[in-house]
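Enquirer: let's see this in three dimensions:
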Amino acid sequence: MLAFAKDITENQPTTAKESENDELKQYMEYQRKLNSERLVYHALDYAKTHLHLYTQKTEGDEKKLADYTQNAFPLSHRFADGETLMLLLRKLVNGHSASNNWYRMNAYYYALVYDSLKRFVKIYNQLIVESPDKAKEYGVSEGIEVDFDDWAYLYFPDLDFHIGQALDYKHYPFAKRNKAIEEEVNNKMQAGSSREEALNSLKADYELDDTGIKFLLGKPISSEDKELFFTSVENPIYEALSEEGDGSWGEEGESLLDHSYYMGSHLKVWEWRTREEVEAETESVMKELGKTPLN
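Expert: Predicted structure coming up:
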């Protein structure tokens, strides 16, 4: 199974405060109508199947295949050709289907999963409206559209692979981090550092890893980075998320999961507001939760 920021096999999440907050309760009821494991599987399977079909259709025409991958995989086509993307998708599907291990992804894989999910969710949501019976066959949700931006906020540990690319205000916590990194890199480059030197100097402050830096430098994926590292499902990799806090951050008795859903509910409720209102109020909530751009 692929390891995201949260356990995608948990389909009935609850929070400590939803009984006291109608907006949070409504948000959590929406979450409980999703099956994230099925969503990820079908997104990857759709991407793999259609890449295979288009590869056959182009009959070796590299230009047509490149045009297709650029459109279907706007982030990940930059570091891999069609053949390599197919290999990575197969690894992802196989890892996702394995029940005995958690598979940890790097920036290259996260970018590919992001591309695949964003594309599939658009198609799935169209089916919900136009062909609900067909949509039901996927088992992704209980007859509701999937909010991709909300899902990305909850399940991706960061969107560092999006640095340098525009992010919608609904990704505000990630966008703030990305903007901070980008500004520091630009300042260091203006002072004479190379982009690689600038990124490496920020590794400790922003917990950037070597693979993520290679991605941001536009380097093609290496053989080493094609590997998915794994650990046994018996390893409680999500246990810390459910531990209740002692009040040193947020409110006493609340977990990191509670905080994450609480923040997600605010972003969801604020969709109709202006960007300025969202950013101002998100800053307030982030301070309340003790959530910094580094988290």
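
Enquirer: for the rest of this, base every contact and every neighbour count on C-alpha atoms.
Expert: Will do.

Enquirer: spatially nearest residue to the residue nearest in space to the middle of the chain, not counting backbone neighbours?
Expert: The centroid of the chain falls nearest to residue 156 when counting by C-alpha atoms, centre = their mean (3.1 Å). Excluding the flanking residues, the one nearest residue 156 by C-alpha to C-alpha, 6 or more residues apart in numbering is residue 5, at 5.5 Å.

Enquirer: now do the strands in the stretch 1-150 of the chain.
Expert: 2-3, 101-104 (DSSP state E, counting those that start in this stretch).

Enquirer: out of those strands, which gets nearest to residue 138?
Expert: strand 2-3 (18.7 Å; C-alpha to C-alpha).

Enquirer: quick one on the thing from earlier: please name the residues that touch the residue nearest to the centre of the chain.
Expert: Residue 156 sits next to 4-5, 110 when contact means C-alpha atoms under 8 Å, 6 or more residues apart in numbering.

Enquirer: related to what we said a few turns ago, if you tally nearby residues, what's the number for the residue nearest to residue 156?
Expert: 15 (other C-alpha atoms under 10 Å).

Enquirer: from residue 32, how far off is it?
Expert: 17 Å (C-alpha to C-alpha, to the nearest Å).

Enquirer: got it, and residue 114?
Expert: With C-alpha to C-alpha as the criterion, residue 114 and residue 32 are 21 Å apart.

Enquirer: do the same with residue 124
Expert: 18 Å.

Enquirer: before we move on, what about residue 120?
Expert: 20 Å.

Enquirer: could you check which of these two has the larger neighbour count?
Expert: Neighbour tally, residue 120 and residue 32, criterion other C-alpha under 10 Å: the higher count belongs to residue 120, 21 against 16.

Enquirer: how many neighbours does the nearest residue to residue 132 once chain neighbours are set aside have?
Expert: Counting by C-alpha to C-alpha, 6+ apart, the nearest residue to residue 132 once its immediate chain neighbours are dropped is residue 143, at 7.0 Å. The number of residues packed near residue 143 is 17, by other C-alpha under 10 Å.

Enquirer: which residues does residue 143 contact?
Expert: Residue 143 touches 128, 132, 135-136, counting by C-alpha under 8 Å, 6+ apart.

Enquirer: of the residues you listed, buried ones?
Expert: 128, 135-136 (16 or more other C-alpha atoms under 10 Å).

Enquirer: distance to residue 79 for these - can I get that in CSV?
Expert: Shown next, in CSV, are the buried ones among the contacts of residue 143 (distance: C-alpha to C-alpha, whole Å):
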residue, distance to residue 79
128, 33
135, 32
136, 35
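
Enquirer: second input sequence below; structure requested for side-by-side comparison:
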Amino acid sequence: MLAFAKDISEPPPTHPEEVKNPKLKEYMDYHRNINHEKLVYYSLDQSKGYLQKEMGACSDDKKKIEDYLKNNFPITYSHVKDPEQLLMMLRKLINAHNSTNNWYRMNPYFCTVVYDCMNQFVTLFNRLLNEGSDEVNSYQVFRDQPEKINFDDWVQLYFHDGDFLIGKNVEHPHFLFFKRNQAIEENMSARKESDEKPETALEALRKEFEMDPIIIRMLLGQSPSPKDLELFYTSRENPIYEYLYDTESPDGFMDGEALIDHSYFLSFQIFGLSRQEASSVLEEAANISRN
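Expert: Now for the predicted structure:
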């Protein structure tokens, strides 16, 4: 199965503050209602099917398939322009996701593909839901009554970071990733005005912001190498998510708070908000914490 920032094979746990906060419980119930594993699968499988269909229909029309990739894989297209390569990546992602024995870690190239696929699927699902279409029920995305899926919220909770979105035209707020990405982009712009070579400037940025080296290659517009097209795996028996439940972690917002509880509560606080609104809410929360 694909290894996201949280274990998508299990419903989210009960947050310790749910009993005191009905709105938080409603938010957690929403996430527990989602079958996250199925959501990812349908997103990938449907994108693969649509891509194959388009490739067959446009086999003699290179411009048409290029336009299809630009419109449906806007984040991915800046570095993966070959439809055959994209199809291969989708097949690898689906095969990995269907594995019951291993966790598969995605590098930033694969993250862009998953992001685009999920954005497409969630848009379609929400439209069908709004239209009252029976087709919604054909997707086993919810354990109970289907609800509108908040893509912005999902991305911030389940992707490890948003570095693969740096320099991209993103339609969603992704506030929890925005400040870091904005700082990196501003630093990039400042360095462009100097006499530094792009490779040198980006390598300095990589060290300063501790970025994955692949991000630098993506920012330089480089396509994935054969090595980049591999998904690294570890046994499902390895407790890769155990640290999220450590109540003694120094990264929690409060003493005794597990990282997973902190993550859900943070996302709950800014659920459905614009960047400006989210900034105000978190600034107010930080002031309360300091006092």
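
Enquirer: hey, which of the strands of the stretch 1-150 of structure 1 is tucked in deepest?
Expert: strand 2-3 (a mean of 23; mean count of other C-alpha atoms under 10 Å).

Enquirer: superposed on structure 2, what's the mean shift for it?
Expert: On superposition with structure 2, the mean distance recorded for strand 2-3 of structure 1 (mean C-alpha distance after the TM-score superposition for structure 1) is 0.5 Å.

Enquirer: that strand packs against which elements?
Expert: helix 82-97, strand 101-104 (3 or more C-alpha pairs under 8 Å, 6 or more residues apart in numbering; DSSP states H and E).

Enquirer: single out the most deeply packed of these.
Expert: Ranked by mean neighbour count, the helices and strands packed on strand 2-3 of structure 1 are led by strand 101-104 with a mean of 20 (mean count of other C-alpha under 10 Å).

Enquirer: quick one: that strand to structure 2 mean distance?
Expert: Mean for strand 101-104 of structure 1 is 0.6 Å (mean C-alpha distance after the TM-score superposition for structure 1).

Enquirer: chain center to that strand: distance?
Expert: Computed by C-alpha atoms, centre = their mean, to the nearest Å, the chain-centroid distance of strand 101-104 of structure 1 equals 16 Å.

Enquirer: which other residues reach that strand?
Expert: Under C-alpha under 8 Å, 6+ apart, the answer for strand 101-104 of structure 1 is 1-4, 95-96, 228-233.

Enquirer: the helix or strand containing residue 207 of structure 2 vs structure 1, average offset?
Expert: Secondary structure from DSSP states H and E places residue 207 of structure 2 in helix 198-209. On superposition with structure 1, the mean distance recorded for helix 198-209 of structure 2 (mean C-alpha distance after the TM-score superposition for structure 1) is 2.4 Å.

Enquirer: buried residues, that helix. List them.
Expert: In helix 198-209 of structure 2, counting by 16+ other C-alpha under 10 Å, buried: 198, 201-202, 205-206.

Enquirer: read off where the helix or strand that that helix is followed by ends up in structure 1.
Expert: Using DSSP H and E, the next helix or strand after helix 198-209 of structure 2 towards the C-terminus is helix 213-219. Taken onto structure 1 by TM-score structural alignment, helix 213-219 of structure 2 occupies residues 210-216 there.

Enquirer: how distant is the matching stretch from the center of its chain?
Expert: Taking C-alpha atoms, centre = their mean, the mean C-alpha location of stretch 210-216 of structure 1 is offset from the chain mean by 16 Å.

Enquirer: report how many residues lie close to residue 286 of structure 1.
Expert: Neighbours of residue 286 of structure 1 using other C-alpha under 10 Å come to 16.

Enquirer: can you tell me how far residue 103 of structure 2 is from residue 110 of structure 2?
Expert: Using C-alpha to C-alpha, residue 103 of structure 2 is found at 15 Å from residue 110 of structure 2.

Enquirer: now do residue 72 of structure 2
Expert: Residue 72 of structure 2 is 15 Å from residue 110 of structure 2, by C-alpha to C-alpha.

Enquirer: quick one: which of the two has more around it?
Expert: Higher neighbour count among residue 72 of structure 2 and residue 110: residue 110, with 22 against 17, using other C-alpha under 10 Å.

Enquirer: roughly how far apart are residue 230 of structure 1 and residue 99 of structure 1?
Expert: 12 Å.

Enquirer: could you check which of these two has the larger neighbour count?
Expert: Shown here are residue 230 of structure 1 and residue 99; by other C-alpha under 10 Å, residue 230 has more neighbours (16 against 11).

Enquirer: thinking again about what came up before, which elements pack onto the helix holding residue 207 of structure 2?
Expert: Here helix 198-209 of structure 2 touches helix 175-192, helix 213-219, going by 3+ C-alpha pairs under 8 Å, 6+ apart.

Enquirer: dump those helices into JSON lines; add distance to residue 279 of structure 2 and mean neighbour count as well.
Expert: Shown next, in JSON lines, are these (distance: least, C-alpha to C-alpha, whole Å; neighbours: other C-alpha atoms under 10 Å):
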{"stretch": "helix 175-192", "distance to residue 279 of structure 2": "8", "mean neighbour count": "16"}
{"stretch": "helix 213-219", "distance to residue 279 of structure 2": "26", "mean neighbour count": "18"}
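
Enquirer: closest to residue 50 of structure 2 out of the ones you listed?
Expert: Here helix 213-219 is closest among those (C-alpha to C-alpha), at 25.2 Å.

Enquirer: who touches the closest one?
Expert: Contact with helix 213-219 of structure 2 is made by 79, 107-109, 163-164, 166-167, 202-203, 206, 223, as judged by C-alpha under 8 Å, 6+ apart.

Enquirer: I'd like these as CSV, with distance to residue 187 of structure 2 appended.
Expert: Below are the contacts of helix 213-219 of structure 2 laid out as CSV (distance: C-alpha to C-alpha, whole Å):
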residue, distance to residue 187 of structure 2
79, 22
107, 23
108, 20
109, 22
163, 14
164, 16
166, 12
167, 12
202, 9
203, 12
206, 11
223, 23
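
Enquirer: my guess is residue 70 of structure 1 meets residue 77, correct?
Expert: Yes - counting by C-alpha atoms under 8 Å, residue 70 of structure 1 touches residue 77, with 5.5 Å between them.

Enquirer: tell me the buried residues in stretch 14-23 of structure 2?
Expert: 15, 18.

Enquirer: show me what it is in contact with.
Expert: 24-25, 28, 261.
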